[in-house]
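Novice: Give the three-dimensional model of this entry:
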Amino acid sequence: MITGDGFQFRDLRIDCGAYTQTPATDNSYIPWLTDEGFIKSGENKVAFTSNTPFKAYTLRSFPKGHKNCYKLPFYHAYYKFLFRAGFYYGNYDGLSNPPSFRLEIDGILWANVTTSMSEDIIYYELLYITKKSKVSVCLIRAMDYDVPFISSLEAYNIYDAYNWMDNTTPLYLHSRINYGADTSIEQSMNYDAEKYHRIWKSKEMSNYLNIQADSISYDYLIGENRPPLPVMGYAIQATNLRDSIYLCIDFSPRTAVKAYFVLYFMDPVFRLEKNQTSSVEIYIDNNKMAVTDIPNINTFLENQFHVVTLYSVPVNGSANVTISPAEGSTLAPLLNAMEVFSDVSESGHLFNLSSSLFIISLHLLVILLVT
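Specialist: Take a look at the predicted model:
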């Protein structure tokens, strides 16, 4: 059995709370390992709901201690990873009281986790460049009555993606939407199509045309971020040539953030004919940010899709993304997919800690003066 003891990993999947490891479920050859060797605290538990994916059927609960940490060993420091933590409460404790708690990576606040009674696994995802060869992922009790738990923990090396990302700021995933697609491809795709193990949430939109390619092969496109063909084969399109696509991105409960928008464009239905042009302008909160052409799907061309990344965009609570026809375009605007991230501010986290220490020190000083 492979464990964390003495091993170093390039990619890692942990089925938290499981007693035996599970072979890879795709041709990536990455098995689902047990907790053994990655953490010394906590208790193995089983969710009461039985019709869940295997990685959510078990979980590790932490009824003792304020902070419990996984130690994840990797081959090298300064590698770019996609980290994903999954939580499925499943009423494992019979209390019908899903907890809330904090999730940290290397001492940096990753997320304030809120679980639920839902039948769906709740995921929190992060793009992170490691500072050391061993990464610490910790669950921290927020309230005395809330018991942290975790169902799955994944880490995938994505060294050749998101090349605009620097090594100082982890990026928290707000959404990754496959526009125009139905729910049939919402789950994580096979490694043949999704080289970075991303999960794309399908979303049809009734106020736009939902279009799709006649046939979609299970493969990925060569180029920036390697988008999957099952994603790029779908799109939303404005109903008329001069209309725009309007999307509102909600960043609550966070207010002021630096946001990162990654937009994917490709015509999946061969709209481009002789003397036709397709290009769009991209606005955020009425500020023009970029212009791009939209190429046709064609497996024999290198320039078969375009990616537009906008960063770091100051956002206060929400952002309005508008995709409008560019001057001279003879076709209505469309969009295949979009990823939205925000920075996870280490300095902000340290500021909160410093502020707390200051308040505690001030409180102790007042007590000493009174007594």
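
Novice: okay, CA-based contacts and neighbour counts for the rest of this
Specialist: OK.

Novice: Helices of this protein, residue ranges please.
Specialist: Under the criterion DSSP state H, the chain contains helices at 54-57, 229-232, 346-370.

Novice: highest average neighbour count across those helices?
Specialist: A comparison of the helices of the chain by mean neighbour count, using mean count of other Cα atoms under 10 Å, puts helix 229-232 on top with a mean of 24.

Novice: neighbouring contacts of that helix?
Specialist: Surrounding helix 229-232, the residues in contact under the criterion Cα atoms under 8 Å, 6 or more residues apart in numbering are 178, 181, 185, 193, 200, 216-221, 264-266, 268, 336-337.

Novice: what do you get for stretch 57-70?
Specialist: Contacts to stretch 57-70, defined as Cα under 8 Å, 6+ apart, come from residues 15-18, 38-39, 41-47, 49-50, 88, 136-141, 147-152.

Novice: can we see that at 7 Å?
Specialist: With contact meaning Cα atoms under 7 Å, 6 or more residues apart in numbering, stretch 57-70 is reached by 16-18, 38-39, 41-47, 50, 136-141, 147-151.

Novice: how about this one, so we can line them up?
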Amino acid sequence: MAHLILDPVMTNSTGFILLLVFLFGVTILVHAQQQTGFISIDCGGPENFEYTDEDTKIKYVTDGSYIQTGVNKNISSDYAYPKNPNLPYPLSDLRSFPHGNRNCYRLIAGTKGSLHLIRASFLYGNYDGENKLPEFDLYVGVNFWSSVKFKNASEQVALETISMATSEETNVCLVNKGKGIPFISALELRPIDNSIYKTEFGDSASLLLFKRWDIGSFNGSGRYQDDVYDRIWFPLKSSSWKSISTSSKIDVSGDGYKPPFEVIRNAATPRNENDSLEFSWISDDRNLKFNVYLYFAEVEKLNKTQLREFDVSWNGSPLIKSIIPRYLQATTVFNSKSLVANEHRISIQKTEDSTLPPILNAVEIYVVRQLDALPTSEEDGMTCCNI
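Specialist: So this is what the prediction gives:
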């Protein structure tokens, strides 16, 4: 079978999310008109300073208007430019919080009930000269997001969550748990269409990104000007797959997930047409809940005698049946109930009537986290952060 297996999913407080390495330095083009509602903060930068990042073309501001606590710091020259020529500019400085147990950024972004993608990025870089890797917690309002840990001083860590605002103000909080001083290098918020990224728990759950893959891509850049949600896509390949693609425009207007063209134009299909297309992962905590979002678009013009139809299963059980991807039109499907097990295997297998093997253009995997609590009022949401 065309099969790919992932490393085990860690399930301590850092867990699955810290497998993500945030690559600010990918080549992208994001124009100002496509940044409506974006909040892009270079934490710890000079006061009242703003700039457009040369690599990302995204406009960043420093964080003085979002938080009044903390101390601005620069990473050690051992980890900075020019010794690190590929260092993204937003990671060259940071804001640390030596005082207080909880320090929060206050982001005014939309209204109560609006959906946001929030990305927090960290590079220790021995900024304090102590050579001691800190560990601390991250919250959105009153709800735990993740713990932040580092393998070494040069590791770039990014955490990403999709959550619903409980008021006009969204608070992102760093919490000291006695294992080193919290800090943050960059903080980004992107508005998302409320009709997508649904879970069985409705508004009482958030999504924590595990993986986001551009399937079948050979040289994708990671971020794209036509991705209205500014997601970061990592190429995924397998020797058991072959890539197919198109240069024709693909219609994403009917799909709220709106994958960027460079992602949806590529697809993988098994080299052996009778094989299924599979990917899998392992969790040592069988109580973790996963949602998988699969992106499809037919990129080949089929003749009247050809049919591409397939089923999706999880661990041998039917998940989604009889998918026929539409020619040059994007479709996203996902599981209606969270997937819970130690081992997870997604298999895409052609049906008996299909004359062609299955395809897959992109995939996102999230951990579903039920919220610990909801503020009973906007004042509760604010007082949660003044500790």
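
Novice: how about the helices of structure 1, which one is nearest Val291 of structure 1?
Specialist: helix 229-232 (19.2 Å; Cα to Cα).

Novice: okay, and that closest one goes to which residues in structure 2?
Specialist: With TM-score structural alignment applied, helix 229-232 of structure 1 matches the range 261-264 in structure 2.

Novice: So which of the contacts of stretch 57-70 of structure 1 are in strands?
Specialist: Within the contacts of stretch 57-70 of structure 1, residues falling in strands by DSSP state E are 43-46, 136-141, 149-150.

Novice: Buried ones among the contacts of stretch 57-70 of structure 1?
Specialist: 16-18, 38, 41-42, 44-47, 136-141, 147-151 (16 or more other Cα atoms under 10 Å).

Novice: related to what we said a few turns ago, out of the helices of structure 1, which is closest to Tyr128 of structure 1?
Specialist: Nearest of these (Cα to Cα): helix 346-370, 12.0 Å.

Novice: Does the closest one pack against any helices or strands, and if so which?
Specialist: Applying 3 or more Cα pairs under 7 Å, 6 or more residues apart in numbering; DSSP states H and E, one finds that helix 346-370 of structure 1 makes contact with strand 108-114.

Novice: one more time with 6 Å, if that's ok
Specialist: Applying 3 or more Cα pairs under 6 Å, 6 or more residues apart in numbering; DSSP states H and E, one finds that helix 346-370 of structure 1 contacts no other helix or strand.

Novice: what's the matching residue for Arg102 of structure 2 over in structure 1?
Specialist: By TM-score structural alignment, Arg102 of structure 2 lines up with Lys67.

Novice: Glu160 of structure 2 too?
Specialist: That one, Glu160 of structure 2, aligns with Glu125 by TM-score structural alignment.

Novice: Going by residue numbers, what spans are strands in the stretch 101-250 of structure 2?
Specialist: Along the stretch 101-250 of structure 2, the stretches classed as strands by DSSP state E, counting those that start in this stretch are 102-108, 115-123, 135-140, 143-148, 156-164, 169-179, 183-184, 186-192, 205-215, 234-236, 241-245.

Novice: Which among the ones you listed is found nearest to Lys321 of structure 2?
Specialist: Nearest of those to Lys321 of structure 2, taken as Cα to Cα: strand 205-215 at 20.8 Å.

Novice: which residues of structure 1 does the closest one align to?
Specialist: Mapping strand 205-215 of structure 2 onto structure 1 (TM-score structural alignment) gives residues 169-179.

Novice: Now for Lys258 of structure 2: which residues touch it?
Specialist: Val252 (Cα atoms under 6 Å, 6 or more residues apart in numbering).

Novice: switch the cut-off to 10 Å
Specialist: Each residue near Lys258 of structure 2 by Cα atoms under 10 Å, 6 or more residues apart in numbering is listed here: 193, 226-229, 251-252, 264, 295, 330-332.

Novice: Ok, Val370 of structure 1 next?
Specialist: Leu364.

Novice: ok, now Leu133 of structure 2?
Specialist: 124-126, 149-153, 179-181.

Novice: In a markdown table, list these along with distance to Ile348 of structure 2.
Specialist: Shown next, in a markdown table, are those (distance: Cα to Cα, whole Å):
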| residue | distance to Ile348 of structure 2 |
| --- | --- |
| Tyr124 | 41 |
| Gly125 | 42 |
| Asn126 | 45 |
| Lys149 | 35 |
| Phe150 | 36 |
| Lys151 | 35 |
| Asn152 | 38 |
| Ala153 | 40 |
| Lys179 | 44 |
| Gly180 | 45 |
| Ile181 | 46 |
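
Novice: in structure 1, which of the residues you listed remain in contact?
Specialist: Contacts conserved in structure 1 for the contacts of Leu133 of structure 2, using both residues aligned by TM-score structural alignment, their matches' Cα atoms under 10 Å: 124-126, 149-153, 180-181.

Novice: Can you tell me which of the contacts of Lys258 of structure 2 has the most neighbours?
Specialist: When neighbours are counted by other Cα atoms under 10 Å, Ile264 leads these with 31 neighbours.

Novice: so what corresponds to Leu335 of structure 1 in structure 2?
Specialist: By TM-score structural alignment, Leu335 of structure 1 lines up with Leu360.

Novice: Isn't that match up against Ala268?
Specialist: Yes. Between Leu360 of structure 2 and Ala268 there is a contact at 5.5 Å, judged by Cα atoms under 10 Å.

Novice: Give me the common contacts of these two.
Specialist: With Cα under 10 Å, 6+ apart as the test, Leu360 of structure 2 and Ala268 both reach 214-216, 243, 277.

Novice: Make CSV out of the residues you listed and add distance to Ser347 of structure 2 and neighbour count.
Specialist: Listed next are those as CSV, based on distance: Cα to Cα, whole Å; neighbours: other Cα atoms under 10 Å:
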residue, distance to Ser347 of structure 2, neighbour count
Asp214, 17, 28
Ile215, 15, 28
Gly216, 16, 27
Ser243, 18, 19
Leu277, 6, 27
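
Novice: Put together TSV for these, with distance to Val140 of structure 2 on each row.
Specialist: TSV is the format used below for these (distance: Cα to Cα, whole Å):
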residue	distance to Val140 of structure 2
Asp214	28
Ile215	31
Gly216	34
Ser243	39
Leu277	36
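
Novice: State the distance from Cys248 of structure 1 to Phe83 of structure 1.
Specialist: Per Cα to Cα, to the nearest Å, Cys248 of structure 1 is found 26 Å from Phe83 of structure 1.

Novice: who's more crowded, these two?
Specialist: Neighbours were counted for Cys248 of structure 1 and for Phe83 using other Cα under 10 Å; Phe83 has more, 21 against 12.
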